[in-house]
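> Here is my input; please provide its structure:
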Amino acid sequence: MKTAGNTILITGGGSGIGRELARRFNDLGNTVIVAGRRLPALQDTIDGRTGMHAMPVDIEAPEAVRAFAGRVIAEFPSLNVLINNAGIMHREDLTRSRELGKAEDTIVTNLLGPIRLINALVDQLRTQPDAAIVNVTSGLAFVPLCHTPTYNATKAALHSYTVSLRDQLKGSVEVIELVPPAVQTELTPGQSTRDGYMPLNAFIGEVMTLFLRRPTPKEILVNRVEFLRWAERDGHFEQAVELLSAH
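Predicted structure coming up:
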């Protein structure tokens, strides 16, 4: 993936990993559009910067995604990189019947959202030089945290979808998967200061080093996520599940 001179759209750009990725790519000389539900948070991301733009989007509504994609293409016809980063995470108790609103919202945001946005922008991306799609999954796609079952399932599904997408777009659009470990962000309450989680700045620094490699790895894996990514291959899957549950 080319790391300078792109026009990049990043979802979930109002906080956490999305905000820091947007700023780092902007620092490298890219035009960056940050998208998300909350315009004030997006404006905070781009405040005082040149070559950055904020565009709100509600990815829960298919028609809103199509309209948003049309607006992005109209205003930024050189768009050539999409980074699907938006996500939500909820704890769930599966031991009794419950309302499924949070589970359904998680599926829409974490899985249907990227699928809808890729579908709306793939024709645009295929016409652009140096086009790329980056899907942000999670180490929990490979080893589940049993308290957040729907989140884990959506990230596992997005990993699988990314593999298929990479194969089908081979030769026209580069497809990369970014796999974070537990990072100190605002994804869940208290997570930004939680002991044992990877500091956000350290995570982003390692990620950007990996993006600068040539060729770009098809999976961006910081050292801390390797234990989860290769747990099944290396024969410690059950141990990893137990460790996550205990933590």
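> Please count neighbours and contacts with C-alpha atoms only from this point.
Fine.
> list the contacts for the closest residue to residue 5 other than its chain neighbours?
Excluding the flanking residues, the one nearest residue 5 by C-alpha to C-alpha, 6 or more residues apart in numbering is residue 30, at 5.0 Å. Residue 30 makes contact with 3-8, 51, according to C-alpha atoms under 8 Å, 6 or more residues apart in numbering.
> same deal with residue 77?
Applying C-alpha under 8 Å, 6+ apart, no residues contact residue 77.
> Is it correct that it falls within a strand?
No: Residue 77 is assigned coil when assessed by DSSP: H, G, I helix; E, B strand; the rest coil, not a strand.
> where along this structure do the helices fall?
16-27, 39-46, 62-75, 101-107, 113-126, 149-168, 200-211, 226-229, 237-246 (DSSP state H).
> Can you tell me which of those is packed in deepest?
With neighbours defined as mean count of other C-alpha atoms under 10 Å, the helices of the chain peak in mean count at helix 16-27, which reaches a mean of 21.
> measure stretch 35-51 end to end?
14 Å (C-alpha to C-alpha, to the nearest Å).
> Just the buried ones from the contacts of residue 30?
Those of the contacts of residue 30 that meet the buried threshold are 3, 6-8, by 16 or more other C-alpha atoms under 10 Å.
> I'd like those residues as TSV, with distance to residue 234 appended.
Shown next, in TSV, are these (distance: C-alpha to C-alpha, whole Å):
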residue	distance to residue 234
3	33
6	37
7	39
8	36
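> this one as well, want them side by side:
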Amino acid sequence: MRTSENTIFIPGATSGIGLALAIRLHDAGNTVIVGGRRAELLDEISKLHPGLDTVQIDTADAASIASAAQDVIARHPDLNVLVTMAGIMRVEDWTSPAGFLGTAEEVVTTNLLGPIRLIGAFIEHLRAQPDATIMTVSSGLAFAPLGVTPTYNASKAAVHMLSESIRLQLADTTVRVIELQPPAVRTGLLPGQENSSFAMPLDEFVDEVMMILAEQPHATEIQVENVKFLRYGEARGDYDHVVATLNRLDPHAGA
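Here you go, the predicted structure:
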């Protein structure tokens, strides 16, 4: 993926990694459209960052995705990058259905159905572009589980395999599929994560992501150094140690 002269839609970018990446991509010379559910947050972003365009979208709602896609494409017919950023992380108690079922369904709807529906809404348009990219967002927890967030882990593992699979199907098209794999980053994904000593500072994470995009334009997995401990535990043969360390260090180490 080139780092400038793109038109990029990032739903789920009103805070955290999404917003930080949107600002950095805009500063690098891209047209960036930020998507989010809350109109007041979008208005605030427009005021603070007048170069960013915004659109209201609820990625847990199929009709909202379809409507927003029509709006974005109409306003930005040269759109060539979709970043499926939106996601939620919830702590669950799987010792009884009341402790996890409703939450698990919500996580799957947002974290898995959301990207599937987004890609479905934009794929025809992206395939018509001479150079297009779909950036999915998984997690280090796709490769090593945090015990308190089972469905989040599973949803991100599914996003990883989805990315691998659609990359194969789109190999002979103009659309590239790349997968951003964050480690724990100091955002509000889980309560208290902004101050977690285990989590990576947000600015450092985005700095490294932008460096990787610039230096490795053909990379299919965007991996900062901090995520490799989780990503390659099984390949290194120390998976059990990785899982034990992850769950001992920080019970709310979101990623």
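> re earlier: tell me, of the contacts of residue 30 of the first structure, which are also contacts in the second structure.
Conservation of these in the second structure, assessed by both residues aligned by TM-score structural alignment, their matches' C-alpha atoms under 8 Å: retained contacts are 3-8.
> Which of these sits closest to residue 215 of the first structure?
residue 3 (11.4 Å; C-alpha to C-alpha).
> In contact with that closest one, which residues?
Contacts of residue 3 of the first structure (C-alpha under 8 Å, 6+ apart): 25, 28, 30, 211-212.
> cool, residue 42 of the second structure as well?
14, 34-36, 54-56.
> Aligned counterpart of residue 210 of the first structure in the second structure, please.
Under the alignment (TM-score structural alignment), residue 210 of the first structure maps onto residue 212 of the second structure.
> Excluding sequence neighbours, find me the nearest residue to that match.
Using C-alpha to C-alpha, 6+ apart and skipping residues adjacent in sequence, the residue nearest residue 212 of the second structure is residue 222, 6.9 Å away.
> who's in contact with that neighbour?
Contacts of residue 222 of the second structure (C-alpha under 8 Å, 6+ apart): 178-181, 209, 212-213.
> Where does stretch 176-184 of the first structure end up in the second structure?
Under TM-score structural alignment, the match for stretch 176-184 of the first structure is residues 178-186.
> what distance separates the start and the end of the matching stretch?
23 Å.
> from the kept ones among the contacts of residue 30 of the first structure, which is closest to residue 40 of the first structure?
Comparing those against residue 40 of the first structure with C-alpha to C-alpha places residue 8 closest, at 19.9 Å.
> doesn't residue 79 make contact with that closest one?
Yes: Residue 8 of the first structure lies in contact with residue 79 (C-alpha atoms under 8 Å); the separation is 6.2 Å.
> Could you measure from residue 91 of the first structure over to residue 43 of the first structure?
For residue 91 of the first structure relative to residue 43 of the first structure (C-alpha to C-alpha), the value is 29 Å.
> ditto for residue 155 of the first structure
From residue 155 of the first structure to residue 43 of the first structure the distance is 28 Å (C-alpha to C-alpha).
> Run through the residues that contact the counterpart of residue 201 of the second structure in the first structure.
Alignment note (TM-score structural alignment): residue 201 of the second structure maps to residue 199 of the first structure. Residue 199 of the first structure sits next to 183-184 when contact means C-alpha under 8 Å, 6+ apart.
> Quick check: residue 199 of the first structure vs residue 11 of the first structure, distance?
21 Å.
> what about the closest residue to residue 41 of the first structure other than its chain neighbours, how many neighbours?
Spatial nearest neighbour of residue 41 of the first structure, excluding adjacent residues (C-alpha to C-alpha, 6+ apart): residue 14 at 4.7 Å. Using other C-alpha atoms under 10 Å, residue 14 of the first structure has 27 neighbouring residues.
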